[in-house]
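Asks: Take this sequence and fold it.
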Amino acid sequence: MTSDDLRLRLRGLMDPDRAVRDLRDYFGVGGAPGAVRYTGSRFESLGGGGDRPETADTVTAEDLIAVQTLSVRVPAPVALDLLEGELGVRMSGLLRAIPAGLDMADAGATHLAEGSPADAAWKLLCEQPRIGWVTAGKLLARKRPRLLPVYDQVVRCVLGGPESVWLGLCAALQADERALHHALAELRQRAGLPEHISVLRVCDVVLWMRHRKEHRRTGCAEV
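Replies: Now for the predicted structure:
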C-alpha cells in the first residue's frame, strides 16, 4: 500500500457526520456529568497528559495507568524498570530526542523513519518481556500524542495493514496542503473536543469506532 493509497483509504473512511457522532460518544460529549463510557477517553488527559513539560521526557506511573485505559498493561517488572531502573534512563534519553510539540503533519522522515529516536524507543519497548507492538505504540503515543499515533489491531485492520504506518500516515496528513490534517481538526471542533485531543487521536478514535464491532464479530484476519 502506497502513501497515496493510505490517504485515499483514510479519506474514504472519514464520513463527517458519523465521525462527529462517534467522537462525541467516545469522549462523552453531551453525556451525563462524570459518566465514562469509554475509559480511553481519559488517555490523553489523565494527570495532565504525558507530554506536559515537567514529565515529557520521563515515563511516569500516570503514563502506565493511562495505557491501561486503552486495554493494555505494562507488566510489573517492566513498569518498575521504567519508573526506577535502567530502562527508564534509556527511555528518557530517547524521549529527549523526540520533539514534544511537533505535529505529525509537520514532521520529516528523520523524526519517524527507521533509526530515528522514536523508532529506537519503540524497538526498545518491544524488546521487553510481554511488551508487543501495540503496547509500545500506545505508551509512546501517551508521551508524544501529536507526533506518534495510537495504533492497534482494529485500526491496522481497517487501514489494510500499511507497511510503515508512521511514514504513510505522515505523508497522508501532509498531502494536498495538509487537507486531511485540517479535516481532522475540523471534526475535533465540530465534536466539541478540547484541543489537547490531538489530530492523530481524532483519527484513531474515528477509525476504531468505525471498525471495532465488525472486527470483533468477524474475527478479521491479521494483516
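Asks: contacts, neighbours, all on C-alpha from now
Replies: Noted.
Asks: those helices in the chain, which residues are they?
Replies: Using DSSP state H, the helices of the chain run over residues 3-13, 16-27, 61-68, 76-84, 86-95, 109-112, 117-126, 133-143, 153-159, 165-191, 199-218.
Asks: Out of those, which one sits most buried?
Replies: Between the helices of the chain, helix 133-143 has the highest mean count of neighbours, a mean of 23, where neighbours are mean count of other CA atoms under 10 Å.
Asks: what packs against that one?
Replies: helix 61-68, helix 117-126 (3 or more CA pairs under 8 Å, 6 or more residues apart in numbering; DSSP states H and E).
Asks: Residues touching the last one, excluding its own?
Replies: It refers to helix 117-126. With contacts defined as CA atoms under 8 Å, 6 or more residues apart in numbering, helix 117-126 is touched by 91, 94-95, 97-98, 111-114, 131-133, 136-137, 140.
Asks: quick one more, to check against the first:
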Amino acid sequence: MHLSAEPLSVTLPPRAAIWVLGDGQARICAELDKLPTDVDLWERPDLMRPGGPMLNLWRLLSRDANWPESRPGGNDVGIAKTSKLIAAKRPRLAPILDSVVCDALGPVKDRWEAFAHAMIDPKRRDRIERAVPDGVEIGVLRAVDVVVVWMAGRHPRSDDSPPVAMQ
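Replies: Down below sits the predicted model:
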C-alpha cells in the first residue's frame, strides 16, 4: 500500500505512520478492497453503516494505528487526518471532516449519513458541480468540502443559527 495523502496535506504522527506502513498495512488494504472506487457516497450509504468497511477502516486508522502499544488518548490521528487519508484513497465515498465541517453540519447522529442524505438530490449535486470553475477537476464531495469551509468562514455560526449545510 502506498500512503498517498500529500495532496490533502496529511502528516501522520510517526507512531501511526509506522503502523500504517507496517503491521497495519494488510488490515487496511483488506478494508480498502471492500470499498469500491467507482461509486459515490449517496449510491452506497450501506458502506458507512456500523460493521461496514468504511467504519472498520475509520477505526483502524483512528484507533488501532496506536503502535507499538495502546496508549490513553489514542494515536493523535484525529477526525481531519483520518478522513483525509480515506478521502485520498476513496474520494467519491469519503467526505473530508474537520471541526469546521462538523460545525457546519450541526448536531447530527451520523456525519456520513448526513452527507449521503444531503447528496441524494441530483439537483443539489448539479448545483454544486456547476459552482466548480471550468477546468478544475474535483469530485462533488471535494467541491462540498471547499464550499462548506468557505461558507463557514464567510458566515460564522452563532449558537442559534442553522448549520451552513442547511442554509
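Asks: Can you add distance to Asp103 of structure 1 and give the helices of structure 1 back as a markdown table?
Replies: Supplementary listing: the helices of structure 1 in a markdown table, determined by distance: least, CA to CA, whole Å:
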| stretch | distance to Asp103 of structure 1 |
| --- | --- |
| helix 3-13 | 17 |
| helix 16-27 | 20 |
| helix 61-68 | 20 |
| helix 76-84 | 25 |
| helix 86-95 | 15 |
| helix 109-112 | 11 |
| helix 117-126 | 14 |
| helix 133-143 | 12 |
| helix 153-159 | 20 |
| helix 165-191 | 9 |
| helix 199-218 | 8 |
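Asks: Could you point out which of those sits nearest Leu102 of structure 1?
Replies: helix 109-112 (9.6 Å; CA to CA).
Asks: helices or strands up against that closest one?
Replies: helix 117-126, helix 165-191.
Asks: can you tell me what part of structure 2 the shortest one aligns to?
Replies: This points to helix 117-126 of structure 1. On structure 2, the counterpart of helix 117-126 of structure 1 by TM-score structural alignment is residues 53-62.
Asks: re earlier: can I get the helices and strands packed on helix 133-143 of structure 1 in TSV with distance to Arg9 of structure 1?
Replies: Output for these, formatted as TSV (distance: least, CA to CA, whole Å):
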stretch	distance to Arg9 of structure 1
helix 61-68	27
helix 117-126	25
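Asks: Ok, which of those helices comes nearest Leu8 of structure 1?
Replies: Closest approach to Leu8 of structure 1 among those is made by helix 117-126 (25.6 Å; CA to CA).
Asks: now the angle between helix 133-143 and that closest one, please.
Replies: Orientation note: helix 117-126 of structure 1 sits at an angle of 130 degrees relative to helix 133-143 (axes from the mean of the first three to the mean of the last three CA atoms, to 10 degrees).
Asks: Can you tell me the centre-most residue of structure 1?
Replies: Val150 (2.0 Å; CA atoms, centre = their mean).
Asks: Name all residues that make contact with the nearest residue to Arg11 of structure 1 once chain neighbours are set aside.
Replies: Closest residue to Arg11 of structure 1 apart from its sequence neighbours, by CA to CA, 6 or more residues apart in numbering: Leu180 at 7.3 Å. Leu180 of structure 1 makes contact with Arg11, Ala172, Leu173, Gln174, according to CA under 8 Å, 6+ apart.
Asks: Give the equivalent position in structure 2 for Leu180 of structure 1.
Replies: So, by TM-score structural alignment, Leu180 of structure 1 is matched to Arg124.
Asks: same deal with Val205 of structure 1?
Replies: Using TM-score structural alignment, Val205 of structure 1 pairs with Val146 in structure 2.
Asks: quick one: its match and Ile28 of structure 2, what's the gap?
Replies: Distance of Val146 of structure 2 to Ile28 of structure 2, computed by CA to CA, to the nearest Å: 27 Å.
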